[in-house]
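just the structure for this:
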Amino acid sequence: MSTDEPRPPSPDLAAMRNEYAERGLDRADLAADWVSQFDRWFADAIAAELPEPNAMVLATADAAGRPSTRTVLLKGYDARGLVCYTNYGSRKGTEASENPYASLLFPWIALHRQVVVCGAVTRVDRTETDTYFASRPRGSQLGAWASPQSRVLPDRAALDEAYRTAGQRFDGGPIPTPPHWGGLRIVPETVEFWQGRASRLHDRLRFRRTGSEAWVVERLAP
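Model (predicted):
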């Protein structure tokens, strides 16, 4: 579009807002630990038929502190942390090695809820990674071998050719986990449960680790 052509009307961003009127979140409402509370809210997100309720925004940063974000899928969680899988040579994999801290955001907007996790990043052990990789559809397994994730490609044809080559390599047989591919576990130091409220006076209750097994619950100002 040239600068001389009429532009479509801009949205009134200042006026774009929804008023949240859901029930609040009190300390008495919380489960005894963050995992049990996440169980409850994750079950609610599934029951509400949200699209991809396990989608989460993963934020990492490089050694210089320059951040990057992307949406990934949660593929496991327990008291040890929350897990996603990737090519370790990708941008997020490289940054997780250079600067092993990350944040996760579950944007359950239709429920007026968010969950925000911050903590250290560790790699999932190979046994657990192999078990998950074996459960993936064959096409996804081949894609993990074919894609040099986050690297510059000359064109789409190069990626399609790499995929065909991977298919020929394994020729209908079992596909092993690529050595450059595996899980990242975000080990929580804080887990915040955010519930939207009227007048932007939202409820924010945060589990914060104070020791190897000890946690406190804090209310944050909205």
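
make it CA atoms for all contacts and neighbour counts henceforth
Fine.

which residue is nearest the centroid of the chain?
The residue lying closest to the centre of the chain (CA atoms, centre = their mean) is residue 56, at 3.1 Å.

what's the burial count for residue 103?
22 (other CA atoms under 10 Å).

and the gap between the closest residue to it other than its chain neighbours and residue 210?
Spatially, and ignoring its direct neighbours in sequence, residue 103 is nearest to residue 118 (4.4 Å; CA to CA, 6 or more residues apart in numbering). Per CA to CA, to the nearest Å, residue 118 is found 14 Å from residue 210.

another one to check against the first:
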Amino acid sequence: MTADAAMAAGMIDETDPHALFDSWLAEARAAEANDPEAMTLATVDVGGRPSARTVLLKGQDRRGFVFYTNQQSRKAADLGADPVAALLFHWKSLRRQIRIEGSISRVSAEQADAYFATRPRDSQLGAWASDQSRPLLSEAHLAARFQAIAVRFNGGVVARPPHWGGYRVEPVSMEFWLDRPHRLHQRRQFTRTGDRWESTLLYP
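As a prediction, the model looks like this:
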């Protein structure tokens, strides 16, 4: 059963954007061939200049949407200067998208450690080897750094780098967009005040 059918049948609370998100994501995981958790993350720097890139959703609950990154990267600098962000999920095969806007907080060190421990070993080593967003002399230089890191840990447990961690987007707005014929698309926007969500339909 699709999320739309489930909502129509009263199986999904249409006043709860988190329940609707979970349903749409479950369908995307079944339909999308690659990275259904991919999302565009938009930030602004200290001068108000926007920047966007694709990251992967690594957890979500009613507190928000979590991703991880090098905290010396450009995105991290933006979030430090202005701790707000926007997310966009676009599932082309389902002809759906979700827009999310909210404030930013860091996940705890314990949560970051727990997630880092689940990453493939090469990804763990890469987190140490990369000075993300900074100029790179050559690909050979990066490969040499990666090998040096591998030797350093020598088959042992790879600890989380101190400059690597997670962020949570705490939503204040969530908009669900569904393709419809004749460009009469359905747009349902949820806005949060305190712990309460209000829903309204928008013109396409």
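
tm score of chain vs chain?
For this chain pair, the superposition-based TM-score is 0.93 by TM-score structural alignment, normalised by the length of the second structure; 200 aligned residues with a CA RMSD of 1.9 Å.

mind checking the SS state of the residue nearest to residue 103 of the first structure?
For residue 118 of the first structure, the assignment made with DSSP: H, G, I helix; E, B strand; the rest coil gives strand.

give the contact list for the counterpart of it in the second structure.
Using TM-score structural alignment, the partner of residue 118 of the first structure in the second structure is residue 101. By CA atoms under 8 Å, 6 or more residues apart in numbering, residue 101 of the second structure lies in contact with 84-87, 169-174.

what sits against the alignment partner in the second structure of residue 179 of the first structure?
Matched by TM-score structural alignment, residue 179 of the first structure corresponds to residue 162 in the second structure. By CA under 8 Å, 6+ apart, the contact set of residue 162 of the second structure is empty.

residue 162 of the second structure falls within a helix, correct?
No - checked against three-state DSSP, residue 162 of the second structure lies outside a helix; its state is coil.

picking that back up, in a strand, the residue nearest to the centre of the first structure, correct?
Yes - according to three-state DSSP, residue 56 of the first structure belongs to a strand.

now do the contacts for it.
For residue 56 of the first structure, the contacting residues are 71-74, 104-107, by CA under 8 Å, 6+ apart.

the second structure: which residue goes with that one?
Match for residue 56 of the first structure (TM-score structural alignment): residue 39.

skipping adjacent residues, who's closest to that match in space?
In space, and not counting its chain neighbours, residue 39 of the second structure is closest to residue 89: 4.8 Å by CA to CA, 6+ apart.

please apply the same query to residue 146 of the second structure.
Excluding its sequence neighbours, the residue lying closest to residue 146 of the second structure (CA to CA, 6+ apart) is residue 129, at 5.2 Å.

quick check: that neighbour touching residue 151?
No - with contact defined as CA atoms under 8 Å, residue 129 of the second structure does not count as touching residue 151 (11.8 Å).

the two: who's more crowded?
residue 129 (20 against 11).

tell me the residue in the first structure aligned with residue 174 of the second structure.
Matched by TM-score structural alignment, residue 174 of the second structure corresponds to residue 191 in the first structure.

can you give me the helices for the first structure?
Under the criterion DSSP state H, the first structure carries helices at the ranges 34-47, 91-98, 126-135, 138-146, 156-170.

how close does residue 214 of the first structure sit to residue 124 of the first structure?
Going from residue 214 of the first structure to residue 124 of the first structure by CA to CA gives 23 Å.

so these two - more neighbours on which side?
residue 124 (17 against 9).

can you tell me which residues contact that one?
Residues near residue 124 of the first structure by CA under 8 Å, 6+ apart: 83, 182-185.

may I see the residues you listed organised as TSV, with neighbour count and distance to residue 47 of the first structure added?
Shown next, in TSV, are these (neighbours: other CA atoms under 10 Å; distance: CA to CA, whole Å):
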residue	neighbour count	distance to residue 47 of the first structure
83	21	22
182	23	30
183	25	27
184	23	27
185	22	26
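
quick check, nearest of the residues you listed to residue 164 of the first structure?
Residue 164 of the first structure has its nearest neighbour among the contacts of residue 124 of the first structure in residue 182, at 22.2 Å by CA to CA.

ok, the closest one touching residue 126?
Yes - if you go by CA under 8 Å, residue 182 of the first structure and residue 126 touch, sitting 7.4 Å apart.

do you know which of the helices of the first structure lies nearest residue 111 of the first structure?
Nearest of those to residue 111 of the first structure, taken as CA to CA: helix 34-47 at 7.5 Å.

need the residues that contact that closest one.
Here helix 34-47 of the first structure has contacts from 30-31, 53-54, 78-79, 108, 111, 191, 207, using CA under 8 Å, 6+ apart.

could you rerun that using 6 Å?
For helix 34-47 of the first structure, contacts defined as CA atoms under 6 Å, 6 or more residues apart in numbering pick out 31, 53.
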